[in-house]
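**Q** Provided below are the primary sequence and the corresponding predicted coordinates.
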Amino acid sequence: MARQNDHIAVFAAGIARFSARRPLLVILTAVLLSALSLVVSVRHLGINTDNFDMISAETPFRQAAIEYRDAFPWHGDQLVVVIDAPTPEQAEIAAAGVMTHMRAQERLFSHVRAPAMDPFLRRNGLLHMEAEQLQDFLDRLAAAQGLLAVLAERPDLVGLLDMLDLALEQADPESVQAVQLTDLVATIAAMAEGDPDAPAMLSWRRQLAVEGQGGLDGRQIVIAKPVQDFATLSPARAAIEDLRAHFAGYPDAIGFRLTGDAALDTEELDSVKLGGAWAGALSASGILVLLFLGLRGVRDVLAAIAVLAAGLSLSLGFATLTVGQLNLLSVAFAVLFIGLAVDFSIHFTLRARESGRGVAAVRDAGRSVGASLVLSALAAAIGFLSFLPTPYRGLAELGVIAGGSMVIAVALNLTLLPALLTLGARPREAEPRPPAKPDRRTGRLARPVVALGAVLGLGGAILTPFSDFDFNPLLLKDPDSESVATFFELARDDDGGGYALEGLTAGPEAAARAAEALAERPGIGRVLHLGRVIPDNQPEKLAALQNAALFLFPVLTATPAPPPTDAERRQAVDDFDAAVSAAPDSEALNDAARRLAVALQAMDAAGLAAFETRVTGLLPHWLADIRTAFDAGPVTADDVPADFRQYWVTDDGRYRVQIFPADPIDSNSELRAFAESAQTVLPQATGTPAIVTAAGEAVLDSFRTATVVAAVLVTLLIGMVLRRPLDILLTLAPLLLAAVMTLGAAVLLGEALNFANVIVLPLLFGLGVASSIHLVLRRRRLEDPDRLMRSSTPRAVLFSSLTTLASFGGLALAPHLGMASMGRLLTIAIIAILFATLIFLPALIRVTGRSEMSQ
């Protein structure tokens, strides 16, 4: 046996014997240290749930994103409120109410805005129409100016019926105006009759819109930056809950949905917590059942659980002292700790039971299994720490915490566990075991099993290069959650707003040149910058507005009368009914008006008041829009107000350029192509497509680097300790086989690697090496393969692997797709490890046994 292995075994035996002889001292010390660790952790351990910090700030794409955030503090971690209403006016009124509320809650929100409702854009909205389209719209208003003047003075049911009276008297049945008016009256009549297909509220903007006019879809978007507390697991929860309470005060017809970084992160955390709670319950139940089946004793099970509890407490303290915070990945260290630390307890307890009970049995267990435990812990720690030299900061911090927890786990299993196993226990002799008889049938199967393992390994090695990496973390979120579904709906819109890119240029000329260059790139759609908000053909459009204002002067300057009384409404209905009765029967306009009159006569006072709200409630809002639009004047870059300019120009004069995809993005390849196309013109362009693509490359590079580092360091560790080439081969061969089998099976099953499940890699190193080391070192002592397979070691390997599977298996059922993929890949890995260590390795030991004995 190698000298290093002897030293480790003797040291482990000495520690275990000391702990067994002084159980009360060891237990009391562990309790005090655990309590102290918990106190320190509660007071000083921070939580950083900022996804932005998962990758090192030194990477180029993070530098570009940080530079952009510094230039525009309103950018990033935003809440996006998507408002859908039956009419555009209702959407705007709701958006205005939401903005007013958010601006009043300064402790929760900042930078509140509705881009489409910006006062600067609303005032100059008509100037952004095409000249021909604007003229059509103004002609329509001029033709209806007499009718509109009546409504401007009385925007209520009385004014509406007066307007219709006037129309019945003056309208030319052959005119376009009469046709349009007929459609309007028919719609109002259907509303009065209770037609289910009629609108609940009449949109005057839609009624008087011209073909191609925008802003008619009934959707508004409000954007704000919530004040987040990254020391909590849900930094934006207070802001989100405040908004949801505010939404409850609106009619059911108006829909509110939340998305944006802040909402996506909050709902992802909720999904993770829900899946974690479900998985935790399944895992705890599975671990308890397996511990009872494997250890077969209440004392032993309670001892293992106590070791786990103490280990978790001390690991939290270690995390506090070394890293100082938990991130979205490192919070998983507890599950990793349980999955591996319980393995150490199973191996030590079963080995001690194999030797009997009492101090002597614990000492023998320490000598026999101590070296295996130490090497397993070191190998697992190396696997976790392998991400330290990579830019994947999230996994690097997890590696430090989990790696340290492995040392804590093995220390507790050599101190606290022996103390608990011997406290109050009566010494008992080991049960005599009959000598093992050679199993010739197993011996005959050894070579076919090794050949099968070689074939599976070769197949896995061939398939491994075809492993896919899904670099888009958005695809790991729960697709049924509100924020995710809404994000992808916006991304599928014509302008692909969810996937817009942002860039900085030196000034207005540079922004214009960049926009021209981007327009020639494939996959690039709209490109916006401050220069694009300056309307073209202004003299022609302003002249048209001035001419129209002469005709619309009564509309633009009218002062609305007070709301009518019930008596005034009834009188207006009676007058309208009389006017309709006197009109000819053959005209479509008169027919629609007669239907309206009949329906109105059937209504009582409350019904008329409610109907008035439905047909004229949005009229004042539309008239106010018209008045605002006619205030437009010449616009230059110097006229842009500061409130609007801050979203397009930095304090030092750099200009923002916003880039939209030409078509909706439906795949990762399209996302990458769009980002790369834009970055050929603006290399520092940032935004979701650029960040997701570059972060994916950083994670994939980290994965490769960590794999090489872990493989080299674990090989060196095993080589330095075991020394014998055959033992090194027997230890590493199952690990390599399990690794390629896992990756090959993932390819066959369509299981892509992603941001979440790459954590299985270091776990695979820990589990694979641990299982192999236990069997290889036990083989050294027992020499005979039959005795090895009848000892407690294979049983310990089996149950330790199953407990790890129980720890993570429940994740496969989680609603969070990332957690589910982690659970599925780990299940594949555990199955591969069990085959490699309990079937392939014993067969390999038999095949190589004769050659070793001949040395």
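**A** Nice, thanks for sending it over. Numbers count the residues shown, from 1 in each chain.

**Q** all contacts plus neighbour counts: C-alpha atoms, from now on.
**A** OK.

**Q** residues in contact with residue 390?
**A** By C-alpha atoms under 8 Å, 6 or more residues apart in numbering, the contact set of residue 390 is 396, 701-702, 705-706.

**Q** got another, please set it beside the one above:
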Amino acid sequence: MSTETSLIGRFVAASARHPWAVLFLSLAVALAALLHTTRHFAMTTDTAELIATDLPWRQRELAFAAAFPQQRDLILAVVDGATPELADAGAARLAAALQARPALFRTVRRPDAGPFFEREGLLLLPLDEVRSTTEQLVRAQPFLGPLAADPSLRGVLTVLDTALEGVARGEAALADIEPALSALAAAVEDAAAGRPHFFSWRGLIAGGKPGLRETRRFLLVQPVLDYGALQPGAAATDAIRATALSLGLAPDRGVTLRLTGPVPLADEEFATLSENAGLVSGIMLLALVGILWLAVRSARVTAAILLATVLGLVVTAGLGLLATGRFNLISVAFIPLFVGLGIDFNIQFAVRVLAERQHGRSLPDALAAAGRGVGGGLALAAAAIAAGLFAFLPTSYIGVAELGAIAGIGMGVAFLLSVSLLPALLVLAHPGAGGMAELGYHGLAPVERLLQRRRAAVLALAAAAAAASLALLPFLRFDFDPLHLRSPSVESMSTLADLMADPDRTPNTISALAPSLEAAEALARRLDTLPEVSHTVTLGSFIPADQAEKLAYIEDAAMLLGPALEGVEPLPPPTDADLRHGLGRTAAGLRRAAGEAPDPAPAAARRLADALDRLAAAPAANRQAAQAMLAEPLGTLLAQTRALLAAGPVTRESLPTDLVADWVTADGRARVQAFPRGDANDEGNLRRFAEAVQAVAPDATGTPISIRGAGGSIVTAFIQAGVLSFLAVTLLLAAVLRRARDVALTMAPVLLSGLLTLATCTALDLPLNFANIIALPLLFGIGVAFNIYFVIAWRSGEAHLLQSSLTRAVVFSALTTATAFGALWLSSHPGTASMGRLLMISLGWELLVTLLVRPALLARPPSS
């Protein structure tokens, strides 16, 4: 390698002779790259684009998305009401407001409501529930009729007066209306005191507290996305929240709005990543500066290294964008990869320059000598790392393939700047020889002698560690569920976790397409027999069973309630004087009916009478609040009651068009949706569920299948790239080093460090995931670079490597990378934090292997 080394030495010397020309040329290239980046910047945040589309599971996923485009890129708005009436009214108002903004929202649908469900929804319930619901409405007929005629606080007081008259005549007992008395007493007490209260007529009629099925409503919103932004759905989600706020849909008014679904999940992940980005970036910068100074003990050299690294990063970004056309969520990781390896190249060169200076050389001579001494190692390291990174190009993991392309280009940039711009900057800065007597570690001489004497024992121990690591590898876990990488505290994730607790709302379902509705029903019946399947849903699920019996119950209720609810002209709203008069009259009637009896019903009557008196004495605004509190949910209840009493037979032809479109494609194919039995969040349970469904429906798709498919594709891509990287680097080393032994000495520590890293992950139960697996190219590159430096120095006849300036450069390079990027561990984003952990573990093993195993490997001279 003497020719190449001398060539690099001459190149460094030429750069040192013309420092201003090199600096201006570097700045011009960086400026051109910056202009290209700013003018042509493109960033895709679509995670679907990270994996190749020609994979079978991706083909099925894309085919399903094409068949049902209205179900892609959704925002799921979850509307929780303090009462069923508030949930229904709030969801309806929000949907109407969003539908009026087509520039932001392509579609806005209510999957659990709308005219069809309001009219026919009762028929979809089991027969027993239909019977009990209609019986409750019939029992409430004496109240609903008068309230329909006067849906106000006055009407409520009139109904109470009528009921009390019946009690006085002995036609009813006070205990019969005790639930209504207690509920109204609590409501009126809050109104009199000026406190908010959320009254539910449906809860009163049902005789119990409504469940989530009654108080939770959903909107499916398909927004217009801007994939050029880091948060493509930000404008849409902001508009939804602002619209809800303008409509008064807020917790203090009994309505809570939460957003989840693919779009908010992706957007809020970026928000989490940037949540403490300032802290993490600050720690990174301080670590870089601090450790660089400790490595060279010169502020000028530190500044030169940092400037060369920054300019190299700018140039790499421009060239990478030119090569790939855009950045993606993974390829942006070229930034830490370039910084880590770029600083390594610069530290190697700078430390060697300072070492040469300590031997009395002038700065120009020291620069040329450093070029001759470490230039060949830097060139070979850059070429080997680039070859390893380019090995990702043919894999199906497009995200990492583009990362490999950009970072591989970056290795060339980093090397060129380390032997051109950095020497020029050092000439312009004209640093001294550093602030220390020696740049090596002479105190490690006894350790090095011990490792060389005990060479066989050290290598045997290393071999045993490698064997033990290999034995642990089958137990290494791969967790490729993207939800596990997200912060559980953000709204989209906490809402999703809430929904996933409901087996009927879990997103972990599987869908399959059948040629026709008849075939879909047949497939559903087969899937329903599987023990892994809880139940299935098809379009036929919306055609109720037992319709004749259910309609008979509804028709009976309609005969009794219809005349009182239909065609009624409500009275005009009461005046405040009307309300005060009615409050006093009803309070007196309640006290007469209650007397002095201590039973619960009389006590409830007296409590309500006291509350009515306080409301009568309160300001008029309090009475208006009480009026709204009772009248608004009453209006919702009456409208819903009129709708459900109009239910009629449901057929395939009578189903709404938008509902049919969710289950049948334009060409007649029909969808079957299967739900898992058992824990819908358990990885093993979902794997068995997916395997069982695919055994019956091989073309099925859905989250459990996509997660497994993505995980398998990524593992395969890394195995392919790992093999290709190993072969490419080995062949490159063989071509340059030309001795099999030297190639083995270079690659063996890399493999040992990698095995120890993966074994540690297994022992500590730290699974590989979508995020931390991206760190593997960086770790591979650092390991290859470190070992090339030592083997090249060893081949050049350098002795006592553990005590040399090379070891100092390697140690501080590793510390710089470990400390800087270990700061990722502080991130509140779980995926980023896992990357920081893996980096720290791997770099720790890199250092140990370098300091303990490497001296034993190189104990014999290269000629032996």
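**A** Received it, and whenever you're ready, just let me know what you need. Everything numeric here is computed off the predicted structure, so don't read it as measured data.

**Q** which of the contacts of residue 390 of the first structure does the second structure keep?
**A** By both residues aligned by TM-score structural alignment, their matches' C-alpha atoms under 8 Å, these still in contact after alignment to the second structure are 396, 702, 705-706.

**Q** show only the entries of the contacts of residue 390 of the first structure found in helices.
**A** 396, 701-702, 705-706 (DSSP state H).

**Q** export the kept ones among the contacts of residue 390 of the first structure to JSON lines and tack on distance to residue 37 of the first structure?
**A** Formatted as JSON lines, those follow (distance: C-alpha to C-alpha, whole Å):
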{"residue": "396", "distance to residue 37 of the first structure": "22"}
{"residue": "702", "distance to residue 37 of the first structure": "32"}
{"residue": "705", "distance to residue 37 of the first structure": "33"}
{"residue": "706", "distance to residue 37 of the first structure": "30"}
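
**Q** quick revisit: can you tell me which of the ones in helices among the contacts of residue 390 of the first structure lies nearest to residue 28 of the first structure?
**A** Checking these against residue 28 of the first structure by C-alpha to C-alpha gives residue 396 as the nearest, at 33.5 Å.

**Q** which two of the kept ones among the contacts of residue 390 of the first structure have the greatest separation?
**A** 396 and 705 (12.1 Å).

**Q** now the buried members of the contacts of residue 390 of the first structure.
**A** 396, 702, 705-706 (16 or more other C-alpha atoms under 10 Å).

**Q** strands of the first structure, start to end?
**A** With DSSP state E as the criterion, the first structure has strands at 46-48, 79-84, 109-113, 219-226, 255-259, 325-327, 356-357, 428-429, 469-470, 501-505, 524-528, 655-661, 753-754.

**Q** to residue 133 of the first structure, which of those strands lies closest?
**A** strand 524-528 (20.6 Å).

**Q** against the second structure, where does that closest one fall?
**A** The aligned range for strand 524-528 of the first structure in the second structure is 533-537, by TM-score structural alignment.

**Q** how about stretch 650-662 of the first structure?
**A** Stretch 650-662 of the first structure covers residues 665-677 of the second structure once aligned (TM-score structural alignment).

**Q** ok, back up a step: tell me which of the strands of the first structure sits most buried.
**A** Counting by mean count of other C-alpha atoms under 10 Å, strand 655-661 has the highest mean neighbour count of the strands of the first structure, with a mean of 25.

**Q** average offset of it relative to the second structure?
**A** Aligned to the second structure and superposed, strand 655-661 of the first structure gives a mean residue distance of 1.9 Å (mean C-alpha distance after the TM-score superposition for the first structure).

**Q** between that strand and strand 524-528, how big is the angle?
**A** 150 degrees (axes from the mean of the first three to the mean of the last three C-alpha atoms, to 10 degrees).

**Q** what does strand 655-661 of the first structure rub up against?
**A** For strand 655-661 of the first structure, using C-alpha under 8 Å, 6+ apart, the contacting residues are 495-497, 499-508, 511, 515, 523-530, 647-650, 674, 678.

**Q** picking that back up, determine which two of the contacts of residue 390 of the first structure are furthest apart.
**A** 396 and 701 (13.4 Å).

**Q** aligned to residue 403 of the first structure, what sits in the second structure?
**A** Matched to the second structure by TM-score structural alignment, residue 403 of the first structure sits across from residue 408.

**Q** for residue 316 of the second structure, see how far away that match is.
**A** Per C-alpha to C-alpha, to the nearest Å, residue 408 of the second structure is found 9 Å from residue 316 of the second structure.

**Q** do the same with residue 282 of the second structure
**A** 22 Å.

**Q** again, but for residue 564 of the second structure
**A** In this view, residue 564 of the second structure and residue 316 of the second structure are 77 Å apart by C-alpha to C-alpha.

**Q** since that was my last question, I'll sign off now.
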